[in-house]
Every structure is written in C-alpha cells, then in structure tokens.
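> Would you be able to build a 3D model of this:
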Amino acid sequence: MDNNNGSHTFSRASLSVLSVLLASTAPAQEANQQGSQNAADMERIIVTGTRVANRSALDTAVPVDVVSGEQLENLGVTEVSQALSVTVPSFNFPRPGLADGTDTVRPATLRGLAPDQTLVLVNGKRRHQAALVNINNSIGRGSTAVDLNTIPNAIIQSVEVLRDGASAQYGSDAIAGVINLRLKTDADGGDAGVTYGWRETSYDVLVRPIPAPNPTWSAPSRLSRDLSDGETLTVSAWKGLPIGSTGSVVIAAEYKDQEHTERGGYDTRQQYPLVNGQYDPRELTFDRFNSWYGEPEMEQKTLFVNAEYEVASGATVYGWASYQDRDALSAGFYRIASDVRNTIEIYPDGFLPLIAPEVIDLSAAFGATWRLGEWNMDSSLSYGRNEMDYRIRNTLNRSLGPASKTTFDSGGFDYDQLTLNVSGVRTVDVGLASPLNIAIGVEARRETFGIDAGEPDSYRNGGVRLPDGSPTQSGAQVFPGFRPENEVDEDRTAVGAYIDLEANLTQQLLASVALRGESYSDFGENLAGKLSLRYDFTEQFALRASVQNGFKAPSLQQQYFSTTSTNFIGGIPFDIATFPVNDPAAIALGAQPLDAEESLNYSLGAVARIGDLTLTIDAYRIDIDDRIVLSENLTSGDVINYLTSLGFIGIGGGRFFINGVDTETEGVDVVLTYPLTTDALGRFDFTLTANYNSTDVTRVPTTPQLSALPTPPVLFNRFNVLSYEEGTPEDKYAAAINWTLGGWGATLRATRYGEVLSPDPNPALDVVLSPTTLVDVEARLSVTDHIKVAIGADNVTDEYPDPLPPANNLTGTQSFSNYSAFGRSGRFVYGRLTYSF
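Modelled structure (predicted):
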C-alpha cells in the first residue's frame, strides 16, 4: 500500500452521579435553534460558541465566522471544504493526489492543526467521522476527519466556524475549533440548478534529464502543456414544503459527475528492456505523459432531508436523514514495462494501476425540543455511518504470473457512531447585569470500527518468481488487499456531561464558564474547562479573551487500523505491517494504549465597529501535548534482528500509532467587513481576511525498546516535523467584493497563500513553494423572477504552485507538491443555470 488516563481525571462514579443529577434537572436545547428564519437572520444570530439565545456573531466572547448559503453557491467548485477555504482566514484545503483513499476523502485544516482536531456539527449535533485514516505522506497524515463534502450545498442555510478551542462545550476534537452546518428549514420555496465547468489551463513542468547513455529520444529541460480536462457536471435541487401549518420539510438532492485531471510530468525513464543491446523502438512513440496526478474521477449521488414540526403542546420535533454514494477513481505510480513488478505478457507497455474506492455515507437523527418549567429542553438520537471499499483496476498480482487477474477486491473499512444527548437551557435572575444563562447536558456515544478482508488474490503470494529466481512481492500492485488477520470489529462507548454558565457581570463585562467531563471505555476520563471574557468599552469597541484546556480522544481508526504487505529481504519473506497498538509485535517495539491528546488554548481579541464597518482581530496560542502520530516505517536490520530475537519470526517491522509529539501553535486572525449601499451603483459587500500561523514541534516520541538498539530508529523524523511546522501557509490573505444591482450581481475574490515548505527526507531536496495569489470571479443575472444565470472562473489567472525540481520527481509523475495549499489543477471555468420555485 502506497501508503492511561489523562492528566485531568475524575472517577467514573463521580461522572455517573453528575450525569444522573443533570438528567434529573431537565437537560435541554443543545444550541439547536428551531423555527423558520430567513437568511439574514441566520447570518446575524449564531448558535455556535454560545448557548445564549439571540446572540450575534459580533457580540460573542469568542470569534465566530458565518458563511451563508449564498456564499457557498457563488463558486465554481461546489464543495463545502473549498468554500470555507476561501472565506475562513485560517482554514485550508490542500487537495492532495497520489495518496490512495485520501484522494477521495480529502482532509482540511483549521489553524494549521490536524483535520481531526476540528469538531464538525450538523444543527449543533456531532457529525460522524469518515472511516478512512490518512496514512500517506500528505497533510493530515495519521488523522481521521469528518468528510464535509458528504453534505450538499443545497441543504445548507449557513456554516458557523468557531475559531477557538471548545472541548469544554462540545467535547473531544474541538481543539482548533468547531464547524457547525445549519440546515434549511423553509416551508416553501426552492430551486434547481445545473453547474457545468472544466479546467482550461496551461502549465510548465521541469523535466528530468534523459538517462545515459543517451537514447534516440530527447526532451527539453522544461515543457509547457495546454489542457482542457476535469469536466464537472453538478445538478442540484432543494424544495421546502409545509407540514400542516406549523412544520416544514426540506428535501435536497445533488448529482455530481467529475472527470479526472492530469497534472503529471514527463516520464523520461527508459520504459522497455534493451533489445540486443539497443533501445526498443517503442521508446520513440511511448506517451511519456503517462500518469494521472490531479483531481480524481468521481460520480456522486446525495440525498438529504431535514424536517421539523411544532405540535399542539408547543414542543417541536425535528430530524434529518442523508445518503451519499460516491464512486471515485484515482491512480498510483506508473509501472514501466521493464519494472520487475510488471508481467510483460499482461502489460507489454507497462501499466497505470487505478484505485477505485466506493464510499457510502448515511446519517439519521430524530429529536425534540420542549419546555419543562423554566427549562428549554432538547433531546436527540443521531446515527452516522461511513464505509469505504476498495476495488483496484488495471493492475496485477506479480506473484501469480501471467494468470493474474487485473481487477481485485481489496476489502475496506467502516465506521459508525450512535449519539444520544439530552440538554437544557434556562435563565435565572441572580442580581447581575443580565440573567444568568445556565446550560447543562449529558451525552452518550457508541462508536464502532471494522476492517473487511479482500479477496485472496488481492493479498496472497502465488509463488511465481522473477526471471533471476528471486521471489516477488505479494498482492495487488498499488494497494494489496486487507488480509484476514487485519480484520477487526471494535467498539467503544463514551459518556459526557457539561455545565455552561454565561452572564453579563456588569453592563460592560460578559463572562462565560464551561466545564465538561467525559469517560471513555477504552482510555479513561478527561475533564475540560473554559473561561471566556468580553469587555465592551463602548458600543464601538470591545476586547475578548478565553483560556481553556481541551482534548482529543484517540479514534478507533488510530487504535485498530491494520494492514500488511510482504517484502522479500535476501529471498526471505518478511511481513511489513501497520500494527494496531495492541499487536504483540507493536508492543515489543514500544507501542502502548493510546491516550487523549491534551491542549491549552489562549486567545485575546478585539472587536471594533465604525459605522457599518466591522473589524475583528484575534490572537491565539494552542499548546498540545501527546499528539497522536503514525510512526515511521521501522524496518532496519536492527529492528528485524530485535523482533526475531523475541520470537517474531518473519516480521520485518512496520509502523504504529503513538502519543508523544508536543506542539506550540501561535497565530492571528483578522476579519474586516464593510457593506456599502449606493443609489446608482447598487450594494457592495467588502470583506478582508488575514491569518498568520506558526507551529513549533517541541517534543517527538521515543520508546525504551527502540532507544536501546545499536542504531535507534527515529519514530517521527524531520520530514514529519517539518510537515507540522511549515507544511501549511505561514500566512494567508483574502479580499472579496460582492456586488448586487437589481437583477445583476458579481463576486470578485483574491486569496494569497503564503510560503509553504514541501519537505523531503533529504534536507538538500526541501522545496520552498512561493506565495501565490488566486483570483476568482463570477457574474450573475436574474433573467426573470425565477431564472438566474451565472458564469465565472475560479483561479482565473491560472496560477500553479512552483513545479518540483527533477531531483524531487524521479518518475516524472509528481510535477507539483502535495503540500500546495490550493492544489494544482489550474483555472476552472463554469456556467450555472438556476430556476427558483
């Protein structure tokens, strides 16, 4: 495959008592406002980061961004992650390629932290993670994350992004912040739209020198390519319908058909064996742009329903359900004809192995809000499941020789989550400048993770040897299947309880205190607390600050993911594995049960209003201890000898997840907005954002067992240290203008991504990617009251990251680095037609 308890603990008994106490005192509404509100109200009033009703984004003690549904629509690339990357200052979506399943389920980052250190909510309820754990060398390596792109834009009313730690309020994962997607609740209206676009682009690649002795083919040192590819059709619709006179249901559907893009380089390698000492004539006609490297091919079908209904008693029942089927196709590295991994009888010209994951994602939730005395109550039960199965095409199992199949079922994995919560909110007059807002609640969660083996031919060794008599690698090329010994079916439970208090101590001073305890059946307990303050000096200026300790529980995927491949060393087979932490071989190397990551978050910010202009500046520091990382491949001779001495015969080492990386992250977010309305020229909405972010790794993991070896291996090397420290932009600036006049409208946006380091295991080959500015533009016209058309281009100036030098691109396939903060696909031009009901 290319690929103990925390320091803050309390007793389980204490948690149980607290849970019962909170349940008996009427837990309720989990920041999930029900009822019909128009888009302007949704943008003005937030429910994330505070449990006080009718609090606006600018009146909170912590920074919250609100991205409207309209902003999600005014983009060519219709993905939630892509929209957030150009509207939220510290949110990045790097779009890696040649990374197995990560090509299909791409992770995003907030404040330069790991994808699984940001909590995702839907209508205030925890969203389930994807089954995939990222194990390749890309941003987010070793993490699991929520796949935001399983939620269609058509169902989203707005997205609230809390840029502050919030574990004390929402639980595990909220170290960097919280993303809350609020769904439409309209009882009427709707629209249907078609968006069609493609990549119209030109780019340069640096070419490796032709290998000596010079053959009869030639190539310049730099090549330019003009391409039209990546055609993407998105058909979406949503419709709001009434349920009686007091309810609504919104039905949304989306179909997406995307062709792949190809941004590989020129493969100057000798493709064919010599014939009588001469180069094969096919070297002259071989297509040396032989790889896929870019956006995957994808067909995606999504259905989402959200409903609510107020009953006669005044209570409201609500719920939603979703289903998505995603079929993707991406590629591995090209195997040349003369590669020992090729069987010439099957692929006389070599082959490009293709990875075809199928992802099924579904969710359902049901809940109710009601009044119980002075309490606003909320209780819900939600379920989410994500599964990913791999089919490998255009490949072979070399050890089966010419009889090998070319398509394999390599197995897959799944994750699901069942969550029950009960919460309550009320206000009490205690003689302060405002009533004291009290929110209490309990939550119980059950999670499961499983791995299913592939078909035997996807992982077995058939015994066919190489021409020199040496054995060859087992399993399907590019992605050997999961073996029966890799299969797992694990689960855990977690119970949490919280209390959240907020009030104005004086007319100027707002204070908020939150405390949350959680108990996990696998690693133990954790207690998180948060204090937030805001002081309004005048109506125009305020300071705000917060301090909290947070945590992220180890995921089941990190604890139990397992895969095995067989390599031959000196003709002897050795299994190289990604070990679960409870595997005896991993324990022998020093693996221990994973514990929670722990953080301390500090923030200090200012809010200024000057007329209609608003400005927020928020500085933050996030110290995280015991981050969970995937170790390096531990396959040295010393490791093999050590394992053999302990009786692990045939185990050639591998890697495992481990706590032990400490980091310090510091940064500043700036957001400026200004609406300007004119009589003659219409309305202009100006937005400027900026982020500066810096991370330092202050500790890396070691184990006594490995440290005692003659040459101790490194568990977390400089490549991964630099990925943490410099793999995301140190700074990012964006400016956007949105204009409307009658039926006309337009958006102009520029995003500057700062310098990024693309690290290499060899320090001499590190590459610094220069700052790059991308410009997006869209023009819109309402042809009638019901029909609107738009044309536009994302990255209209067709910018690319710096190409990789030939020394970093040995196969010619990876012409650009995966560390580019904006991918490497070039200009996307599109048109959109929308019909409103």
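
> only C-alpha atoms for contact and neighbour calcs from this point on.
Noted.

> what secondary structure does residue 600 sit in?
strand (DSSP: H, G, I helix; E, B strand; the rest coil).

> this one next, for a side-by-side:
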Amino acid sequence: MKLQLNAISRAITYAIASTASVGLFSTTVMAEESGAKKEKIEKIAVVGSRAAPRSVGDSPVPVDIIGGEELSKAGGDDMLELLKGSVPSLNVHQNPISDAASLVRPANLRGLPADSTLILLNGKRRHRSSVIAFLGGGINDGAQGPDISVIPSIALKQVEVLRDGAAAQYGSDAIAGVINFVLKDASEGGSFSVKQGQFFEGDGDTTTFEGNVGLPFSDDGFANLSFQYKNADPTSRSVQRPDAQKFTELGIEGVRNPAQVWGAPEIKDDITLFGNVGLDLSNSSQFYMFGNYSERDVEGGFYYRNPETRPGVYANPLKLVDTNNDGVINDKDDDSHRQWLVADLTSDGTGGCPEVIFPIGEHLVNQPGYQDVMNNQNCFAFNKMLPAGFTPTFGGNITDTSLTIGTKGEIEDGFMKGAYYDLSGSVGRNESRYFMTNTINASLGPDTPMEFSPGKYIQLEKNFNADISKGYDFDLAYDVNVAAGLEWHEETFEVIAGDEASFIAGPLTSLGFGIGSNGFPGFKPSAAGEFTRRNYAAYVDVETPFTEEFLMGWALRFEDYDSFGSTTNYKVTAQFQATDDLSFRGSVSTGFRAPTVGQANVSNVQTNLSSGVLVDSALLPPTNPVSQILGGSELQPEESDSYTFGAVYQSGDLFMTIDYYNIQVEDRISQSDKIDLTAAQKAALKADGVPNVDSIAQVSFFTNDFDTTTQGVDVVANYSMDMLGGYSTFAFAYNWNETEVDKFSAITGDFKVKRLEKDLPQHRATLTWTQQWEDFTGFVRYNYFGEYQGVHVDYDATAIMADPSVTFDAELTYFATENISLTLGANNIFDQEAEKLDFQKGTGIPNNNWGGKYYETSPYGINGGFYYVKATYTF
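All right, here's what the predicted structure looks like:
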C-alpha cells in the first residue's frame, strides 16, 4: 500500500486560523510501501497553533499524532478503544447496565469527564451526542460529549491529540485538551478489508467490513469516501444470582441462567459513511466539504426483577411490624416485612383477595394466602404473569449526521494581501431513539404490553466561522503571525415523548404498582419540547518569534451566551530551544465549559440500586422547585486554570518529551448524588404539579457543586533502528494522573468523591515494538494499568482498591501479494482477567449478589482476550 505525501509547503500555504484550527493539511506520518522499509517522516500538526503547521517537536504545547495506519492495528473497531491503546492519559470504560451510557460510551482525557475534551473533525467543532450519561460511573455522571465511536479508522489520515487546556483558543469544552480527527484526502487508490474477531470466552463475535476510495473531483480536486459496516454479538461475564438460583430450587419455572447479564451489549447493523471533498477554485482558493451518516442499534440488559422484592411490581417494603405483639415497635425485637402487591380485579372489590404481608428474608411462595391468590381468577399479581421475575432489555437506535461546507485561501489584493481566510458553516445532528422489551408498566396490570418506545433525544448544532490570519514583519526572527476570527453557535436539545403506555399511570397506581415502562419510564408530554441556546465568540491569537530560539504565543477569546452571560479567557505559550537537541515549553491558560442545553433542561426517571435495592430516581432540572429545596440552582459554566511545563529532546532517531500539567476546575458540572425524598419534599413535588410522586424514592439534578485539582506527567518516547534483518520502532508512553476534590457538599456525597479520585488508575503506560521485514510486519504492545478503585453496581460497600495489571497485544501481517495482506492478531493475548469480585476484600457483600464476576471499573474491560483475523485488498 502506498500513501500519498502532501508537500509541507502546501500545508503551510493554506494553514490559517479557524475557530477550531485547520487540520486538513497535516502531512502523513509515515510513507509505506508493501515490502519496503518505512522511513520516518517528520510529524506535522496544526492543532494547537494558528500559524503555519509545526512539527511535533517544535510545538509549544504537547501534541500526539497517531497515523491512520497505527489506528488500524487493533482488534476492535471502536475508535475509543483504538485511541486508548495510543494515548495513556485517555481512559475508556465499558458501562454494562448503565442506561444510555452503554449506548454511547464516554471517554476521559487526563481524568476529566467526556465533555471536557473538545472534539474536532478536519479542524471543525464536532457536535455532541444526544445521549446524557445519567449512570456514568461517577466521573462521567451527567456527561454529554460527542459520539467518537462513529468515526471509523479507515477514514482517517491521522489523529492529533492536543494534551493541553485550550478553551482560550477553541472555546468551551477544551479544558482537558483537543482531539482532531483528520480525514483522508487522497484522490486515488483505496482499500477494502474484512475482519472477524471473537473473545477467548467464545462470545462477542464481531464482523466488520470497511472500505476507502480516493477519486478525482475534476482535475483540481478530490473526493475521498469511506464506509464501515459492523455487527457484534453480546458478551456475558456473569454467574447466576443466588436469589434466582433459590427460585429454581423452589420449583419456579422459567428462571433464566444467568438471570442478569454483565457484559458488552449487542451492536446490530452499525453502518457509517464518511465523505471528504476538496476542490481548488483557483491558485489561491479552495472549496471543501465533508460529513457523515451513521446509524446503529445497540441492545443490552438491565437488573433482574426479583419476583418477591421488586418494589412497585411484586412487593413493597413495609416498616417494622410488631411481631412480638408487645404493643411497641422496636428495631431489636420486631422484624421488617413486605406487602405483596395484589389487585382485586372485580368492579366492587368482592374478589376475595387476601392481604399477604411476610417477613423480609422469607419466601413469598411459602406464605399463607399465596396459593389463594394464584388460584383466584379475580386476583392479579405479577407472579401470575411473570412468576420467575424478569430482566428488562434496554436499547437504542443511534443516528448521527453532519455536514460542513467552506472555502479558504489567500487574499491576493488590497491591504490584506497575503492574508489567509477560512469561511465555513457546519450542521450536526445526533438522535437517540430508545426502546424497552421484556418489561412492563406495572400500573396497567394484566393489560400491560411488554415492549415500549420511551421516546427520543435529539441534539442539533449549527456553527458558522469566519477566520483570518496574516504574518507581519517586525524585524524579529521571522514574521509575527496574527490571527482573528468570529464564531456563531446554536445548540438545540429536543425531547420527544414516548408512547403512552411507557409513561401512563394505569388503574393499579393507587395500589402501589409502579408507573411507566419498568427500568426506563417513557418521556411524558410535559417533559417534551425544544430547548435552544445561542452564543457568539471573537478571538485574537498572536505568535511572536522573538529569536530563532525563543517563541511565545498569546491568545484571547471572548464568548457570550444568551443564557448565563459572557466569559473571557486567555492563554500564553512559550518555547525555548536551549540546544540543537533540547527545548523547553510551557503554557498558562484559563478556560471554561458551558453547561449543555440538555443538562440544564432534561428530566428523566432512572432505576438504580440504593443500598442494594432497586428504586426509582427522578432527575429534575436544576431550576425545579424541589431541586432548589435540595440545593440546586441555575447552572453556570465551569472555570479552569491550567499550566504546563515540559521538555523535548531529539537526537538522531530518538525523540522524547516530558510534560507536567496542573488543571484546577471550579464549579464542576455533574449530576448530584441521589437524594432520598422526605414526605414534605414529596408534598412539594405534588404541589409543583409533578405526577406520580409516590413511586419516586430519590431525586437528583445537575449542579455546580465541587472543585477539583488534576495534575500529572506525560512521557512520550520513540526510537527507530535496523534490527533482526528489518526495521524496528519502539514507542513508549507513560501517564501519571491524580485528581483531588478540593471542595464539595452533601449534594455530591462522599462516595462520588471517592469515585472521582480513585476510579481511574493513576499510572498508565504502553510500550510498543513494531518490526518490519520484506513480506511481514508486526507489533507487540505492553500495557500497564496501575492501582484503581474497583466498584460494582455503583455501590459503596463493594468498593476496593484493585491491584495493578498488565496486558499484551500482538499482531502479524503477511503481504501475500502487492495488493493483498493477511493479518492475525489479539488484544490481551494472555487473557488477563479483570479484578474479580471478592467479598473477603470488601465488606461482606457476596461476590455474585447481582450476578457479576468482575469489578466493571476495570480500565481494560471485563471481557478478557480478543483475537481477530483480517484480509485487506489495497488498490
């Protein structure tokens, strides 16, 4: 395979300031020919600077460049997993049983939530997903970031990762850094590949078809098109729940084994189409257009509904009952009981249905009156309809589309002669349509359907940019680059109500039966609607080369929102070339992250575990009167201060960087802890017109409640040499990251603070050895994951500190002909297990109480080793 190299001079000619920097003209990281030694090409990046593109070593801020060829060297096809293997400061968790977070997985750069990293495509701001991670595993609770998984590796020339706060340059969300995905722009050639993979456990079969083709677009342009189509079976790393096993032993038929599944969801018909078009309009101007269409269905499981204990369906817990008949209720002498939910279906209440109250811990089927209800056609209980309990299935159809059109070039006349301009407009839309199966609306009793459509979320964003850049001669080492620009942005979050059965309060509501599709009640018409916010920004960016050895950059950005007002942020960068081999660099900046429109307006009902019991929890807007009673208020932007200091060493074939960073974030936006409702607060909810209050046990809301300080060190090193009759490249990357919560209140809670500080490993490292021969290439990658907090079912009593772990990845490619290559590889080749649940290390919680085998916060997942084969045809 042969990749075209763009001339660096052309990149410099057309590189100008855009609000999100121009990434179209970065050179290819490596030139490759089948059967020939790879020669190292200087890596050029535009992200992080609004002057001409810079080599990574000359950048005053840390930038990683990951070539498209490197991204394709992994077993999975999820872009998040591909990046995780190359960027140690990027952590990605699988989120089994976590509502919509299992549909669009969040990622964390430098220990900050998914929406603290700005995502660009070809240098333009990428729209965020419509999915809000209501159950985001602590650090991502409430995060709403872009859906990176829709971007296929085969469409990419390279990825640029700016590991530095950059909100003063690019606007909101760039607190942790910026990731710029650069699409291929070749006008000829292409490839087609088929990949098949499976986990060592024998499940999770994944089949991927992908292709890319470069076509001429007239004599002066290109049209580069890519596609990916994927299907992935679910996985299960579960054991049978002990309560489900007891029902089997009691002779109850239909109990599934396992009753509850922990694993990866099923992905069906995952189709992605990307296009990138460019056309030279003249010698000094160019038209460009790029966009995508992506759609997939994702389906996973929820918690098992125990046929004796699930509140609102089978039995509600009662307070202590005077079991010793002494007239005094005492928590030492009396027992807790449950009341079986039974409905009399007769119109006059003469069905003869007994009241059944039984002690917690005893089986319902052994209670007097149980058979009387089961054999009486006038009585209804869900034990008749679903005697073995049930496990809802939750899924969604995710559709993502975008289109960017613009023109750029050089001004040839007038007082701005020699300046470079870029004018563009973008629109992006992400829709998540949810569905529930194998569940019920308990309040509808025997008339309930078992499939529901709870509704949709839609995120729509529009962007317009006007940018200009010009060099001025001030008798310094070379021209001072001055860039300026304007941006207008509109963001709309829309909620579409679900079908009536998914939210309606049925005739059994007054008897204590739960309302709405169990597990994920539908969005009510009262919660539906469109919520829109607009903002505009203006910036100026100057790079000053005082000498050949000393460069400084200055950026100032003003942004005004029609919701919370305006903000102004700055950034100062510097680089000093101490010797031919050694340079120093650093930055100081302020930043911000605006609350999303969804975070400010969304309301929802979630099912979550509270002290090991399933309860319904309402997420309310922060301005709701009940939220305000509990400490909520209108959301304000996060504000950050960050600084970095580092060094770059280059000598021959050795390249090494080390960078220290410190990011202080005030008023961080997140979902509050789940707060138990008192009787008075429920009365306030009813007075505010909130329906079905009695079925809600807890409330949460988005809030600016806590401050954090995140600090760390990144080390990156590369070395190439001739070895073993071929060409060898060694790449090492290490990250130390530590987050400390400086201030918080009971709204956040102690356990969430523990999750913020300890869930992610503080130490991560990778070491990759790539070897190339005439007909073979291959690599071995060592991955180190330091100590982290193991958490199961988001429950404090299960948390432990898990031991460090090591995994290995390996791949070998054989070039059968000039056009055909065959690949065999594996991730986690030695099948390193995640930390197992262990009640001896915890606080006495049985390790399979909820059917799990591993702590799901494992930084390398819970599914184990994955092997794959791949065939590629290149033309």
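
> which position in the first structure aligns with residue 779 of the second structure?
The equivalent of residue 779 of the second structure in the first structure is residue 747 (alignment by TM-score structural alignment).

> who touches that match in this structure?
Remark: with contacts taken as Cα atoms under 8 Å, 6 or more residues apart in numbering, residue 747 of the first structure is in contact with 74, 736, 737, 738, 739, 776, 777, 778, 779.

> Make sure it is indeed in a strand.
Yes: using three-state DSSP, the secondary structure at residue 747 of the first structure is a strand.

> Show the contacting residues for the most centrally placed residue in the first structure.
The structure's the first structure has its C-alpha centroid closest to residue 107; by Cα atoms, centre = their mean the separation is 2.4 Å. Residue 107 of the first structure makes contact with 93, 94, 95, 115, 139, 140, 145, 146, 147 under the criterion Cα under 8 Å, 6+ apart.

> out of these, who has the most neighbours?
Neighbour count (other Cα atoms under 10 Å) singles out residue 139 as the most crowded of the contacts of residue 107 of the first structure, with 30 neighbours.

> Can you classify it by secondary structure?
At residue 139 of the first structure the chain is in coil, as set by three-state DSSP.

> is it possible to export the contacts of residue 107 of the first structure to JSON lines including distance to residue 126 of the first structure?
Listed next are the contacts of residue 107 of the first structure as JSON lines, based on distance: Cα to Cα, whole Å:
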{"residue": "93", "distance to residue 126 of the first structure": "21"}
{"residue": "94", "distance to residue 126 of the first structure": "24"}
{"residue": "95", "distance to residue 126 of the first structure": "24"}
{"residue": "115", "distance to residue 126 of the first structure": "15"}
{"residue": "139", "distance to residue 126 of the first structure": "24"}
{"residue": "140", "distance to residue 126 of the first structure": "20"}
{"residue": "145", "distance to residue 126 of the first structure": "12"}
{"residue": "146", "distance to residue 126 of the first structure": "10"}
{"residue": "147", "distance to residue 126 of the first structure": "13"}
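
> Could you dump these into JSON lines with secondary structure added?
Listed next are the contacts of residue 107 of the first structure as JSON lines, based on three-state DSSP:
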{"residue": "93", "secondary structure": "coil"}
{"residue": "94", "secondary structure": "coil"}
{"residue": "95", "secondary structure": "coil"}
{"residue": "115", "secondary structure": "helix"}
{"residue": "139", "secondary structure": "coil"}
{"residue": "140", "secondary structure": "coil"}
{"residue": "145", "secondary structure": "coil"}
{"residue": "146", "secondary structure": "coil"}
{"residue": "147", "secondary structure": "coil"}
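
> Go through those residues and name the one nearest residue 60 of the first structure.
Of all the contacts of residue 107 of the first structure, residue 60 of the first structure sits closest to residue 115, with 25.1 Å by Cα to Cα.

> Next one: that closest one from residue 447 of the first structure, what distance?
19 Å (Cα to Cα, to the nearest Å).

> Check residue 764 of the first structure too.
In terms of Cα to Cα, residue 764 of the first structure sits 44 Å off from residue 447 of the first structure.

> Neighbour count: those two, which is higher?
Neighbours around residue 764 of the first structure and residue 447, counted as other Cα under 10 Å, are more numerous at residue 447. The numbers are 20 against 8.

> sec struct for the more buried one, please.
Classification of residue 447 of the first structure using three-state DSSP returns strand.

> Now do the same for it: its match in the second structure.
Using TM-score structural alignment, residue 447 of the first structure pairs with residue 491 in the second structure.

> Please apply the same query to residue 603 of the first structure.
Aligned partner of residue 603 of the first structure by TM-score structural alignment: residue 644.

> all strands of the stretch 151-300 of the second structure, in order?
With strands called from DSSP state E, counting those that start in this stretch, the stretch 151-300 of the second structure shows them at 156-162, 177-183, 190-199, 206-216, 221-232, 266-282, 285-301.

> what's the mean distance for the helix or strand encompassing residue 751 of the first structure versus the second structure?
For residue 751 of the first structure, the host element (DSSP states H and E) is strand 744-753. Superposed on the second structure, strand 744-753 of the first structure shows a mean distance of 0.6 Å to its aligned residues (mean Cα distance after the TM-score superposition for the first structure).

> Name the nearest of the contacts of residue 747 of the first structure relative to residue 410 of the first structure.
residue 74 (39.0 Å).

> buried sites along the longest helix along the first structure?
Secondary structure assigned by DSSP state H gives helix 12-24 as the longest helix of the first structure. By 16 or more other Cα atoms under 10 Å, the buried positions in helix 12-24 of the first structure come out as 12, 15, 18, 19, 22, 23.

> what does stretch 428-446 of the first structure give?
Here stretch 428-446 of the first structure shows 434-446 as buried, counting by 16+ other Cα under 10 Å.

> Any idea how far apart the tips of it sit?
34 Å.

> against the second structure, where does stretch 717-731 of the first structure fall?
Under TM-score structural alignment, the match for stretch 717-731 of the first structure is residues 749-763.

> Next, give me the two most distant ones among the buried residues of stretch 428-446 of the first structure.
Most distant of these, by Cα to Cα, are 434 and 446, 38.4 Å apart.

> For the alignment partner in the second structure of residue 240 of the first structure, give me its contacts.
Taking TM-score structural alignment, residue 240 of the first structure has residue 214 as its aligned residue in the second structure. Contact partners of residue 214 of the second structure, counting by Cα under 8 Å, 6+ apart, are 185, 186, 187, 188, 189, 190, 222, 223, 224, 225.
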